[in-house]
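Participant: fold the following and give me the result.
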Amino acid sequence: MMRTRPLKVALLGCGVVGSEVARIMTTHADDLAARIGAPVELAGVAVRRPDKVREGIDPALITTDATALVKRGDLDIVVEVIGGIEPARTLITTAFEHGASVVSANKALLAQDGAALHAAAEEHGKDLYYEAAVAGAIPLIRPLRESLAGDKVNRVLGIVNGTTNFILDKMDSTGAGYQEALDEATALGYAEADPTADVEGFDAAAKAAILAGIAFHTRVRLDDVHREGMTEVTAADFASAREMGCTIKLLAICERAEDGASVTARVHPAMIPLSHPLASVRGAYNAVFVESDASGRLMFYGPGAGGSPTASAVLGDLVAVGRNRLGGTTGPGESAYAALPVSPMGEVVTRYHISLDVADKPGVLAQVATVFAEHGVSIDTVRQQGKDGEASLVVVTHRASDAALGGTVEALRKLDTVRGVASIMRVEGE
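Facilitator: From the prediction side, this is the model:
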């Protein structure tokens, strides 16, 4: 039976994502009502610039007073797509206090204060859903939180930022330098005027914190995630990767230790074999690999950003929360029972690709090999090219801890025969 009283929804933010959410709510109103079991009514839209024309939205719904909107007391669901920490955090907790559940796309806030927001939702008996915070239209949070609830997830490995993937893919496929590829991404609208959050890995790190927390039933905050950007990746790095049968991606990697006693979360550029499915993810697309005990390897792929894909995830959450509202129940909340410690980056074990500028004379290779041996880092392959007294030495290691590799590199820089460490890159996905 269809309930005649509509579910009242307030929208905080009406930019690229918010305007698309409002449009879909209007154009797909009958379908949404049928799927939820009640009509959905847009009850108010909080914006910063009230004079801007917003096609399809009744101007009477527009307000600049977001606080008054979420305090109305008659709202069923508040959709938060303004981003940032404040005022979003206060608005969300105020919405809970005044009887509304919340759907959010705010990765930065959830990575920093997810535990407190979940606690506030539980205290007031409300839902907090945020599928759109991680990978746009790609369903990740619900599969991890619900579909794989009976399984043990060991690793989440993926490309979760479309801007950086576009840039690296362009560098790989055309030989473009970083700045040239960034300029093209900006011209096409894939990169913001200030791309720092993307290219320095902040965006991916926030998503990694959210994914790790859900996958491992452990509270993982943004500060727990090791982060490195991709601005130093060069055409020479791609040339070296190709010689190894690899390409380079900015990866978010969340994994459980082999003994299961701790977890790690990290974001950094890495070489991956061309045979790995992630290597073929092109342009601004995202893809995430989930590895678990029972289900094995699962891959989720699709557009990870943009107004329509992100709005799709928001509306999916809105339907789920609306159904819960009608049923007088709430969906899954925070699951942090495992409370596993988050290990520092130094304990991460992987392979490494190190490029050195060295003097082209006898004995250099022996000196370099001795330094690796002294720090317990085993060498897999070595490639050397020399000309006019200068040489490049490329070393690929077996698996070693990040701390051991760091000590090795520090010692290498002190050798008189080593002119510089040109590049250090991890090798993943093997």
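
Participant: going forward, measure contacts and count neighbours with C-alpha atoms only.
Facilitator: OK.

Participant: pretty sure residue 376 sits against residue 404.
Facilitator: Yes: with contact defined as CA atoms under 8 Å, residue 376 counts as touching residue 404 (6.9 Å).

Participant: looking at those two, which is more packed in?
Facilitator: residue 404 (19 against 15; other CA atoms under 10 Å).

Participant: quick check, that one in a helix?
Facilitator: Yes: per DSSP: H, G, I helix; E, B strand; the rest coil, residue 404 lies within a helix segment.

Participant: apart from its neighbours in sequence, what residue is nearest residue 181?
Facilitator: For residue 181, ignoring the flanking residues on the chain, the nearest one in space by CA to CA, 6 or more residues apart in numbering is residue 167 at 5.2 Å.

Participant: quick one, what contacts that neighbour?
Facilitator: Shown in contact with residue 167 (CA atoms under 8 Å, 6 or more residues apart in numbering): 178, 181, 182, 185, 283.

Participant: give the contact list for the nearest residue to residue 289 once chain neighbours are set aside.
Facilitator: Taking CA to CA, 6+ apart as the measure, residue 289 lies nearest to residue 299, with 4.5 Å between them; neighbours along the chain are not counted. Residues in contact with residue 299, defined by CA under 8 Å, 6+ apart, are 287, 288, 289, 290.

Participant: next, the second sequence, to be compared with the first:
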Amino acid sequence: MNTKPLKVAVLGCGSVGSQVVRLLGEQAGDLAARVGAPIELAGVAVRRLDAPREIDLPADLLTTDALGLVTRGDIDLVIEVIGGIEPARSLILAALENGASVVTANKALLAEDGPTLFEAAAKAGRDLYYEAAVAGAIPILRPLRESLAGDKVTRVLGIVNGTTNFILDKMDTSGAGFEEALQEAQALGYAEADPTADVEGFDAAAKAAILASLAFHSRVTAADVYREGIADVTAGDVASAREMNCVVKLLAICELRGDAVSVRVHPAMIPASHPLASVRGAYNAVFVESEAAGQLMFYGPGAGGAPTASAVLGDLVTVARNKLAGTRGVGESSYAAREVLPMGETVTSYHVQLDVDDRAGVLASVATAFSEQGVSIQTVRQEGRGADAQLVVVSHPATDAQLAATVEHLRGMDSVRAVTSVMRVEGGE
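Facilitator: Coordinates of the predicted model:
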């Protein structure tokens, strides 16, 4: 074993950073044996020295000068777990330029400006690893980047946000509405006081961009991802899904469509028989389809300090080994440079619920509205009579533009009193 220690700087000491620091101490012997040299914590950059923390640290390890820490001449490895765009981007770039390899959990930064970071790492001849940026402890990025490098991935379908999965699961199992389920999620600590990033799909969209970039060897940013959240999902939508033997999930969907890719995040109904349908509570799962390997599923806790720290330390071991060997791991693979399709060209299916007049000819006129847009109907059923008459229609796959135009046509029909629910249906192909 190399007796000279590799020195690590940690940026951030919140729920993830504190667990990283704890594990570095508790597993020091094992980490040294696995890496081939001791790993020494050289400093922890924090915003405030006097802030309460989950772990006690010697005062001489704490600093508010993050830039000074990452540019110290003796720092070999930097772990960034502060999140956000700045100062994280500047600190990572400074670390790379000063010869340190970097491990980050920063999904927002990678989804917004990953290419800048990857180019800086390549120029410096250093590693940039980020397994913890998607799905917490679940090993999904490394399999996409390395294990499936010899295969052709055609689809990645995932539940990548635990907050929304908890809310939708609660709505399904208890019949609660969205607001009630959200309040319970907040009370249990699964949702932030401001849950916007989760419930509006921003968090999942950033993760979808990272997954699509790796799976399809193309640069995909969060801005490329079509996004809808779950705030408009009603107890009625969830009940209707149950009647179809489906469940509602917020899905990140990345698909290869010819020479282009489709990347989107939105609530959808999936068959109860689909493996993702059984993912309960705040857990995450990612379902991967490839030409040779077939169907694979990765499942586990998608957030939390300790699970995320597990992924961080897995990357740390890898980059530390590379540092000792004088080499670097796999960098960005964007050779395919595939176009990202607009949502209108994406192929999907719709579940549409209508309040309609209870009279002869209504069903035929609704069917005609679908047919005029080139959309065929898979199933249709009528519920209620008189003033309570409803039609529930599920389409065959068509482009989202065709389906959206059909819904707009339905809204303008005299025989349709209201379009009460529209939701995509996935996972049945």
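
Participant: quick revisit: mind checking what secondary structure whichever residue in structure 2 pairs up with the residue nearest to residue 181 of structure 1 has?
Facilitator: Superposed on structure 2 with TM-score structural alignment, residue 167 of structure 1 falls opposite residue 167. Here residue 167 of structure 2 is helix, with the state taken from three-state DSSP.

Participant: cool, residue 192 of structure 1 as well?
Facilitator: Put simply, residue 192 of structure 1 is coil when judged by three-state DSSP.

Participant: quick one, helices of the stretch 1-150 of structure 2?
Facilitator: Per DSSP state H, counting those that start in this stretch, the stretch 1-150 of structure 2 carries helices over the ranges 15-26, 28-35, 66-70, 88-97, 107-124, 141-142.

Participant: need the ones you listed in JSON lines with mean neighbour count and distance to residue 273 of structure 2, can you?
Facilitator: Written out in JSON lines, the entries for the helices of the stretch 1-150 of structure 2 read as follows (neighbours: other CA atoms under 10 Å; distance: least, CA to CA, whole Å):
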{"stretch": "helix 15-26", "mean neighbour count": "20", "distance to residue 273 of structure 2": "35"}
{"stretch": "helix 28-35", "mean neighbour count": "16", "distance to residue 273 of structure 2": "41"}
{"stretch": "helix 66-70", "mean neighbour count": "21", "distance to residue 273 of structure 2": "49"}
{"stretch": "helix 88-97", "mean neighbour count": "21", "distance to residue 273 of structure 2": "42"}
{"stretch": "helix 107-124", "mean neighbour count": "19", "distance to residue 273 of structure 2": "31"}
{"stretch": "helix 141-142", "mean neighbour count": "18", "distance to residue 273 of structure 2": "26"}
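
Participant: closest to residue 219 of structure 2 out of the ones you listed?
Facilitator: Closest to residue 219 of structure 2 of the helices of the stretch 1-150 of structure 2 is helix 107-124 (CA to CA; 7.6 Å).

Participant: returning to what we had before: any idea how far the match of residue 167 of structure 1 is from residue 140 of structure 2?
Facilitator: Distance of residue 167 of structure 2 to residue 140 of structure 2, computed by CA to CA, to the nearest Å: 24 Å.

Participant: separation between the residue of structure 2 most remote from its centre and residue 366 of structure 2?
Facilitator: In terms of distance from the mean C-alpha position of structure 2, residue 360 ranks first, at 46.6 Å (CA atoms, centre = their mean). Going from residue 360 of structure 2 to residue 366 of structure 2 by CA to CA gives 12 Å.

Participant: what does residue 96 of structure 2 give?
Facilitator: Note on residue 96 of structure 2: its distance to residue 366 of structure 2, by CA to CA, is 60 Å.

Participant: got it, and residue 401 of structure 2?
Facilitator: Applying CA to CA, the value for residue 401 of structure 2 to residue 366 of structure 2 is 18 Å.

Participant: the two - which one has more neighbours?
Facilitator: Here residue 401 of structure 2 and residue 366 are set side by side on neighbour count (other CA under 10 Å), and the busier one is residue 366, at 20 against 17.

Participant: wait, what's in contact with that one?
Facilitator: For residue 366 of structure 2, the contacting residues are residue 410, by CA under 8 Å, 6+ apart.

Participant: what segments of the stretch 251-400 of structure 1 are helices?
Facilitator: Listed in chain order, the helices of the stretch 251-400 of structure 1 (DSSP H, counting those that start in this stretch) span 307-327, 364-374.

Participant: now do the same for residue 383 of structure 1: its match in structure 2.
Facilitator: In structure 2, the position corresponding to residue 383 of structure 1 is occupied by residue 381, as judged by TM-score structural alignment.

Participant: just give the number of residues close to its match.
Facilitator: What residue 381 of structure 2 shows, counting by other CA under 10 Å, is a neighbour count of 11.

Participant: you'd agree it is up against residue 393?
Facilitator: Yes: distance between residue 381 of structure 2 and residue 393: 6.7 Å, which falls inside the contact criterion (CA under 8 Å).

Participant: which of the helices of the stretch 1-150 of structure 2 sits closest to residue 209 of structure 2?
Facilitator: Minimum separation from residue 209 of structure 2 across the helices of the stretch 1-150 of structure 2 (CA to CA) falls at helix 107-124, 5.8 Å.
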